[in-house]
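Engineer: No letters, just coordinates:
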């Protein structure tokens, strides 16, 4: 039956309106005034609760096939649904095999089949000498490519040298797809780490870890990437920007007309180095969470539009890999799990700084949809798009508990944080896939998520 989703706060591309979203067969057919709902529609009236477009997380490590003890499609898509995320775009690592050729892409699609509560797509990998795989991966349906200019942190996925990257870039440019880059260089990190080890620094201290990955590691990488972008005119996307010192050169690149986009992550906008306890390896990620002043400068880059989107870089692992007993940042896995709480984390920061809900739609739906080439189907409440919706209470406040995470391992630095805004329900193509109105998550038994 056709449905009408009604609210006094529907977040549309042109602003917030009292409206009805008309759905039939999973597609938004029209958006109209509540008084104009045609006869025969089943009406769901959410009152003053906000209706947001389904969120898209364009930076997720699902880790299947090969490392389902870390996460997996079943648990990752469940956590996503609880967080209002209706589409995930999966990174080409830390799964095994890595998604660096068509056979590995098909293996991932087979592994995901019938396990997904939300839709998903795949990034391919530019790794080592696989330039010849770039075009076939595009033809097979990847949404773009990911590469590392530094060791990725686990065996399997290879970083690229500058020579290997330049061999791949003409192929990437020809596809028209974006290249997502982990922008840190090894040399500044190696030099800083050597100096810290020579002076017997304590690796249980967060300050030691932060000093081991200086801003210059990001800055030098971004300078090189912008120079390559000028030469090859490929679509460059900087993932998980952590240093605000890069904002001026990114602003200038945009002014030049370079095809550059930028993301940051919820943890860089929420936490600050001064507040991270020593031995709290749950906070370890790469690049690292930097200072309070740096965080506020990232928020200014969000306000200015230099930062195009926010993505989680959801990168979970088994508890033992966080080295809780040792508490050493140099030994612990670097990754933060946040799929189920990313929306309230970002809204907590946005609302405290005077932003409105339209910024959530820009940063966490429209921006990622554009990056991944999903605008025809996702990213906005508009006629012709999939009817992916989030019912959101922007005024609710809650302390995060482990039960709120819904990932395979209930590990996150967000546990015990006080956040603002709560997902009340998530709809995928008009079907309710998660209901949180009773204070706990109830998930649909029918797994309708698709590879897109």
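Structural biologist: Nice, I can see it. These figures come from a predicted structure and were not determined experimentally. Numbering: from 1, shown residues only.
Engineer: Please count neighbours and contacts with C-alpha atoms only from this point.
Structural biologist: Noted.
Engineer: doesn't residue 36 make contact with residue 21?
Structural biologist: No: if you go by Cα atoms under 8 Å, residue 21 and residue 36 don't touch, sitting 10.8 Å apart.
Engineer: Pick out whichever of these two has more residues nearby.
Structural biologist: Using other Cα atoms under 10 Å, the more surrounded residue of residue 21 and residue 36 is residue 21, with 26 against 10.
Engineer: For residue 59, see how far away that one is.
Structural biologist: 28 Å (Cα to Cα, to the nearest Å).
Engineer: mind checking how far the spatially most central residue of the chain is from residue 55?
Structural biologist: Geometric centre of the chain, nearest residue: residue 311, 2.4 Å, by Cα atoms, centre = their mean. Distance of residue 311 to residue 55, computed by Cα to Cα: 10 Å.
Engineer: For those two, list the residues in contact with both.
Structural biologist: residue 364 (Cα atoms under 8 Å, 6 or more residues apart in numbering).
Engineer: I'd like to know how many residues surround residue 401.
Structural biologist: 15.
Engineer: right, and it touches residue 416 too?
Structural biologist: Yes: the pair residue 401 / residue 416 is scored as a contact, 6.0 Å apart, by Cα under 8 Å.
Engineer: For the helix or strand harbouring residue 209, name the packing helices and strands.
Structural biologist: Here residue 209, judged by DSSP states H and E, is contained in helix 206-212. Counting contacts by 3 or more Cα pairs under 8 Å, 6 or more residues apart in numbering; DSSP states H and E, helix 206-212 packs against helix 186-198.
Engineer: What helices and strands are in contact with the helix it packs on?
Structural biologist: Against helix 186-198 (3+ Cα pairs under 8 Å, 6+ apart) you get helix 206-212, helix 215-232.
Engineer: Take this one as well and set it beside the first:
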């Protein structure tokens, strides 16, 4: 496979192209960074003008859209930044990320802060980047201006976020925000854990994972999601549950949808790949919130994915500097809660999914198409269709590799997946028809664009929704 970095592709051929629910031989014709045509191999005639990139039996599918990424720039660039995060994304076949409104300083909670975020991201993105805004107490009148400026939607916390500059909301804040979001078509994302006063636990050794796990029981997610459902039904504003870790609220979510709630839900690679029983004492690189739960719970999440009750799978890439993980003490109660996995989402998912009967079309649905829908990018990202951006990941689903530190492109290399052998190796990543990553190397010039949503501005100003 001869892929020159930065080259503009015009024709890509493979025996395994994922189009909708089908995987078949096909030829993708690209013009001006868009998919122009998709033809069967037999109906395509080569011309001298078009050089065909034949990738043989490698899978060609839409680039992954990871709608849950903490880039942390500006303000905490020692944790991560746009340059390193989007490089890692490209190495993992991710062609679009959506940046979370925290843990940057300032957080993306005002129009002014959003403009600062855009300035900091300019010229640093190796893949396309969209942006979430944030809902915090008292900022409800910033929401519509941020919608008009192009944010993909908003995120809030129902529990302490982990950083003081992004405080969690209470009921009165949520009602105020919902009133502003009604009629906009925007979406509100919830970190759905809530303090539950009647739950008590015994304080045991903080280096044991079981101690941390019992401090964040399933009922915290259940009660938070119950509150989200009430709001969703009352206001009919799109709501989304981020990083579902517990299978217990799934029945509530299904009932809410049947009752007419415009509610979606995601889970993450770590909840599908890891089990509480396997986490060693002091291994704080495994800490995240909500916590990784038991193996039986994990299988229930997989079953819900297969049944369509969970809509998508994301990384929730939430890095920090190694010292914040408290590796020396191994104290889970003090360590930062977040897992780095942006680069390895595709092989993490496929390594487990292929053993459970999932198909390549399911990978596209759960990692590309549905995530693009969530952030209103489904008219240009997340599927191979004429008129869409020519964002492609070319990968080998049979090839295995081991995660080693020298392979990791995140700024900080600490991850619970170090040493793990995965199936599914990314060969190349194509962004709007140009090769941005191939065989471990990057095109040196960042080609990513900011993905703003100006169509919402037109809807708000004209009154047409």
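Structural biologist: Arrived safely. Only a predicted model underlies this, so the values are computations on that prediction, with no experimental measurement involved.
Engineer: Can you calculate the TM-score here?
Structural biologist: Scored against TM-score structural alignment, normalised by the length of structure 1, the superposed chains reach a TM-score of 0.96; 442 aligned residues with a Cα RMSD of 1.1 Å.
Engineer: any chance of the helices and strands packed on helix 186-198 of structure 1 in JSON lines, plus distance to residue 98 of structure 1?
Structural biologist: JSON lines is the format used below for these (distance: least, Cα to Cα, whole Å):
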{"stretch": "helix 206-212", "distance to residue 98 of structure 1": "28"}
{"stretch": "helix 215-232", "distance to residue 98 of structure 1": "23"}
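Engineer: Just send these back as JSON lines, with mean neighbour count too.
Structural biologist: As requested, those are exported to JSON lines (neighbours: other Cα atoms under 10 Å):
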{"stretch": "helix 206-212", "mean neighbour count": "21"}
{"stretch": "helix 215-232", "mean neighbour count": "18"}
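Engineer: Out of those, the one nearest residue 183 of structure 1 is which?
Structural biologist: Residue 183 of structure 1 sits nearest to helix 215-232 of all these, at 5.2 Å, using Cα to Cα.
Engineer: Other residues contacting the next helix or strand after that closest one?
Structural biologist: With elements assigned by DSSP H and E, the helix or strand that comes after helix 215-232 of structure 1 is strand 235-238. Outside strand 235-238 of structure 1, the residues within contact range by Cα under 8 Å, 6+ apart are 173, 176-183, 222, 225, 229, 259-263.
Engineer: Spell out, range by range, the helices that occur in the stretch 351-452 of structure 1.
Structural biologist: Taking DSSP state H, counting those that start in this stretch as the test, the helices found in the stretch 351-452 of structure 1 are 357-361, 367-371.
Engineer: Okay, buried residues for the last one please.
Structural biologist: Buried positions in helix 367-371 of structure 1, judged by neighbour count with 16 or more other Cα atoms under 10 Å: 367-369, 371.
Engineer: Same question for stretch 50-68 of structure 1.
Structural biologist: For stretch 50-68 of structure 1, by 16+ other Cα under 10 Å, it's 50-65, 67-68.
Engineer: Likewise for stretch 147-166 of structure 2?
Structural biologist: Buried, per 16+ other Cα under 10 Å, within stretch 147-166 of structure 2: 147-159, 161, 166.
Engineer: Provide the aligned range in structure 1 for it.
Structural biologist: Using TM-score structural alignment, stretch 147-166 of structure 2 lines up with residues 138-157 of structure 1.
Engineer: Could you give the separation of that stretch from the chain centroid?
Structural biologist: Here stretch 138-157 of structure 1 shows a centroid-to-chain-centroid distance of 15 Å under the convention Cα atoms, centre = their mean, to the nearest Å.
Engineer: who's in contact with that stretch?
Structural biologist: 91-94, 96-98, 102, 121-127, 158-162, 175, 177-186, 221, 333-334, 372-373.
Engineer: Among these, name the ones in helices.
Structural biologist: Applying DSSP state H to the contacts of stretch 138-157 of structure 1, the entries found in helices are 102, 162, 175, 186, 221.
Engineer: Please identify the residue in structure 2 that aligns with the third one.
Structural biologist: Read it as residue 175 of structure 1. Residue 175 of structure 1 maps onto residue 184 in structure 2, by TM-score structural alignment.
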